[in-house]
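>>> Okay, predicted coordinates and the sequence, questions at the end:
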Amino acid sequence: MAPHIVVLGSTNMDLVAYVPEAPRRGETVTGREFRTFPGGKGANQAVAAARAGATVSMIGAVGTDAFGTQLRTALDHSGVDTDLLRTVEGATGTAHIVVDDDGGNAIVVVPGANATLTGLTHGDEALITSADLLLLQLEIPLDGVVAAARHAREHGVRTVLTPAPAQQLPPELLDATDLLIPNEHEAAALTGAADPHAAAHALLDRVPEVVVTLGAEGSLYAARGAEPVTVPAPRVTAVDTTGAGDTFVGALAAALGEGRPLPSALGWASTAAALSVQRPGAAAAMPYRTEIDAAAEAER
């Protein structure tokens, strides 16, 4: 039976400009293409988990504009339950993204409707209680994130937090987090330690398990009372790295929900992320389970 994953987080429309090289401050460059994609860290993780084989429900908010309608439809088409995706008066969140020819990106997020997610409804609470796992990120107000993590902890639901965008986290949120998944830059921002191993060790004072994602180098897993494990990523040529971290988290959540051992789950999630960076867009680039399984088998 597929695990039930609930995602509380942002839902944005990604507005993506492709350029040979990203502009410096005060500089104007000519882009070669502009595209729009469904996005937002919450919605991205929901799509990634659903395509990886989990049963996924999304708690979030979109606006009354055309972007809101398009995003709801995109989530529905990816198999994500949107019954508790709210529609609020005003604009849907947007992410303004510049992608260079090396696949790197720079992003400005305008929260829009996401800013209304300051707490939980009774329906939200019931949905979280029914879940096997809760995914959280930080593109919505911190009050809403903390409320969800606390509710999950009270009802024995495993909570996975992606601390992005990076910010200092309140003790009550860390106390209710089971697995923290920062990238190496976020881990450094949280701890002051530039070395991922040192950062992971410091974070174990706050949460029981940590996965630090290392981009093309893979991921580092650390848990209290155990030796850290580094899992390499497949070597691929990146076209667009937007959403790669969310692909990794969503696929990892699906694998953990199925009870896979963590090193195996990390390798499978890295394969999913490697597939995603070879395509343009965030949610649009996320692979389906059959693709991940086939690529993982080919890597053996």
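Now that the structure is in, tell me what you want to look at.
>>> make it CA atoms for all contacts and neighbour counts henceforth
Noted.
>>> Arg279: how many residues sit nearby?
When neighbours are counted by other Cα atoms under 10 Å, Arg279 registers 18.
>>> I meant to write Arg235 there.
Neighbour tally, Arg235, other Cα under 10 Å: 11.
>>> Surely it is in a helix?
No: Arg235 sits outside any helix when classified using DSSP: H, G, I helix; E, B strand; the rest coil, being coil.
>>> contacting residues for it?
By Cα atoms under 8 Å, 6 or more residues apart in numbering, the contact list for Arg235 reads Ala216, Ala274.
>>> residue contacts, the residue nearest to Gly103 when sequence neighbours are not counted?
In this structure, Gly103 finds its nearest non-sequential neighbour in Asp240, 4.3 Å apart by Cα to Cα, 6 or more residues apart in numbering. Contact partners of Asp240, counting by Cα under 8 Å, 6+ apart, are Val99, Asp102, Gly103, Gly104, Asn105, Val277, Gln278, Arg279, Pro280, Gly281.
>>> ok, now which ones touch Thr191?
Counting by Cα under 8 Å, 6+ apart, Thr191 touches Ala199, Ala202, Leu203.
>>> In JSON lines, list those residues along with secondary structure.
Below are the contacts of Thr191 laid out as JSON lines (three-state DSSP):
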{"residue": "Ala199", "secondary structure": "helix"}
{"residue": "Ala202", "secondary structure": "helix"}
{"residue": "Leu203", "secondary structure": "helix"}
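>>> Alongside the first one, take a look at this:
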Amino acid sequence: MTVIAVLGSTNMDVVAYVARAPGRGETVTGRELRTVPGGKGANQAVAAARAGGEVVMIGAVGTDEYGSRLRTNLEHAGVDTDLLHTAAGPSGTAHIVVDDEGSNAIVVIPGANGTVTALGPGEKAAIAAAGLLLLQLELPMTVVTEGAMTAKARGVRTILTPSPVQPLPAGLADSVDLLIPNEHEAAELTGHTDPRAAALSLLRQVPEVVITLGSRGCLYAARGGEPVFFPAPEVTAVDTTGAGDTFVGTLAVALGEGRSVPEAVGWASSAAALCVQRPGASTSMPYRSEIDAS
């Protein structure tokens, strides 16, 4: 089985459910508040593990109560947490507002994630021994770039989710094999609101791109070929938090198993469709048996 290494964030999601999100300077009354283990890195690790992958998590949690819960959540999903360090101080948090249409707005406070600034020998060895490396941009850019360059030097396929979106340094972009932005991130990175134009622009930086389009599906493009659109299953969304991370984690498992891109994308899309029909992030991610049956 291909090992998937995840170099990324762990956050406790503090989620407020409201009829509609407040505008600037406005106060609204919510109906429920939940704390749910999350963070883009941890979410992708849980998604991959539940989809049947062998996963190693590289990152940090704090010394607070959230840190213990975040570690336990990963371990319960079957993720190896030996390289998930404990840093003095608070864990990362994400403050999320989810409205009745399932849309969300998020503020992330890095906490312990901000202490992950460089890789030690153990982290480098784990990346070198993996078949795939998953990266996001919730850790300091220096360590994300170092992780990608370490993977490239050892021939490890690297998948980057450019969120929260920011310009990609050359050292990072040159080391990424597959970039998976959503349509807003793709537009921010390229200046193109049309997904096809954005994909073609991004191919100047990376060999392969998947742009996720929410309920409309996704667009795949590779150098030397025409972009291909894949529709998403039609479902009623309850909460879209974690859907993109579910897609990425599940896609990584499928690619690690040697599936073709169309088959892998279809399987990952089914997983994301299951995720949005449930509240929460990591708690809503489906297991392999559910994805296979959908």
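Arrived safely. Note that the structure is predicted; figures quoted are calculated from it, not measured.
>>> quick one: the residue nearest to Gly103 of the first structure and Pro263 of the first structure, what's the gap?
Distance from Asp240 of the first structure to Pro263 of the first structure, counting by Cα to Cα, to the nearest Å: 26 Å.
>>> And for His201 of the first structure?
Distance, His201 of the first structure to Pro263 of the first structure, using Cα to Cα: 18 Å.
>>> Would you mind telling me which of these two has more residues around it?
Neighbours per residue, other Cα under 10 Å: of His201 of the first structure and Pro263, the larger number sits with His201, 18 against 15.
>>> okay but the more buried one is in contact with Leu220, surely?
No: the criterion here is Cα atoms under 8 Å, and His201 of the first structure misses it with Leu220 at 10.8 Å.
>>> What count of nearby residues applies to the closest residue to Ala233 of the first structure other than its chain neighbours?
Using Cα to Cα, 6+ apart and skipping the chain neighbours, the partner closest in space to Ala233 of the first structure is Gly218 (4.2 Å). By the criterion of other Cα under 10 Å, Gly218 of the first structure has 21 neighbours.
>>> Run through the helices of the second structure in chain order.
40-50, 65-76, 121-129, 141-153, 170-173, 183-190, 195-202, 243-256, 261-275, 288-293 (DSSP state H).
>>> Pretty sure Ala118 of the second structure sits against Thr145.
No: at 9.6 Å, Ala118 of the second structure and Thr145 do not qualify as touching, with contact defined as Cα under 8 Å.
>>> If you count surrounding residues, which of those two has more?
Thr145 (23 against 15).
>>> Now the more buried one: closest residue in space that isn't a chain neighbour?
Spatial nearest neighbour of Thr145 of the second structure, excluding adjacent residues (Cα to Cα, 6+ apart): Leu172 at 4.7 Å.
>>> Would you confirm that Thr82 of the first structure contacts Leu71?
No: with contacts defined as Cα under 8 Å, Thr82 of the first structure does not count as touching Leu71, sitting 10.2 Å away.
>>> the more surrounded of these two?
Leu71 (22 against 17).
>>> residues contacting the residue lying closest to the more buried one once chain neighbours are set aside?
In this structure, Leu71 of the first structure finds its nearest non-sequential neighbour in Pro38, 5.8 Å apart by Cα to Cα, 6+ apart. Neighbouring residues of Pro38 of the first structure by Cα under 8 Å, 6+ apart: Thr11, Asn12, Met13, Asp14, Asn44, Gln70, Leu71, Ala74, Ala282, Ala283, Ala284.
>>> at 7 Å what do you get?
By Cα atoms under 7 Å, 6 or more residues apart in numbering, the contact list for Pro38 of the first structure reads Asn12, Met13, Asp14, Leu71, Ala74, Ala283.
>>> Over to Gly93 of the first structure?
Neighbour list for Gly93 of the first structure: Thr11, Asn12, Met13, Val110, Pro111, Gly112, Ala113, Asn114 [criterion: Cα under 7 Å, 6+ apart].
>>> if we go to the second structure, which of the residues you listed are intact?
Mapping those onto the second structure (both residues aligned by TM-score structural alignment, their matches' Cα atoms under 7 Å) leaves Thr11, Asn12, Met13, Val110, Pro111, Gly112, Ala113, Asn114 still in contact.
>>> Counting neighbours, which of these comes out on top?
Of all these, the most densely surrounded is Thr11 (36 neighbours; neighbours counted as other Cα under 10 Å).
>>> That residue pairs with which position in the second structure?
Aligned by TM-score structural alignment, Thr11 of the first structure pairs with Thr10 of the second structure.
>>> if I look at its match, how far off is Arg24 of the second structure?
Counting by Cα to Cα - Thr10 of the second structure and Arg24 of the second structure are separated by 28 Å.
>>> Look up how far Ala22 of the first structure lies from Gly93 of the first structure.
23 Å.
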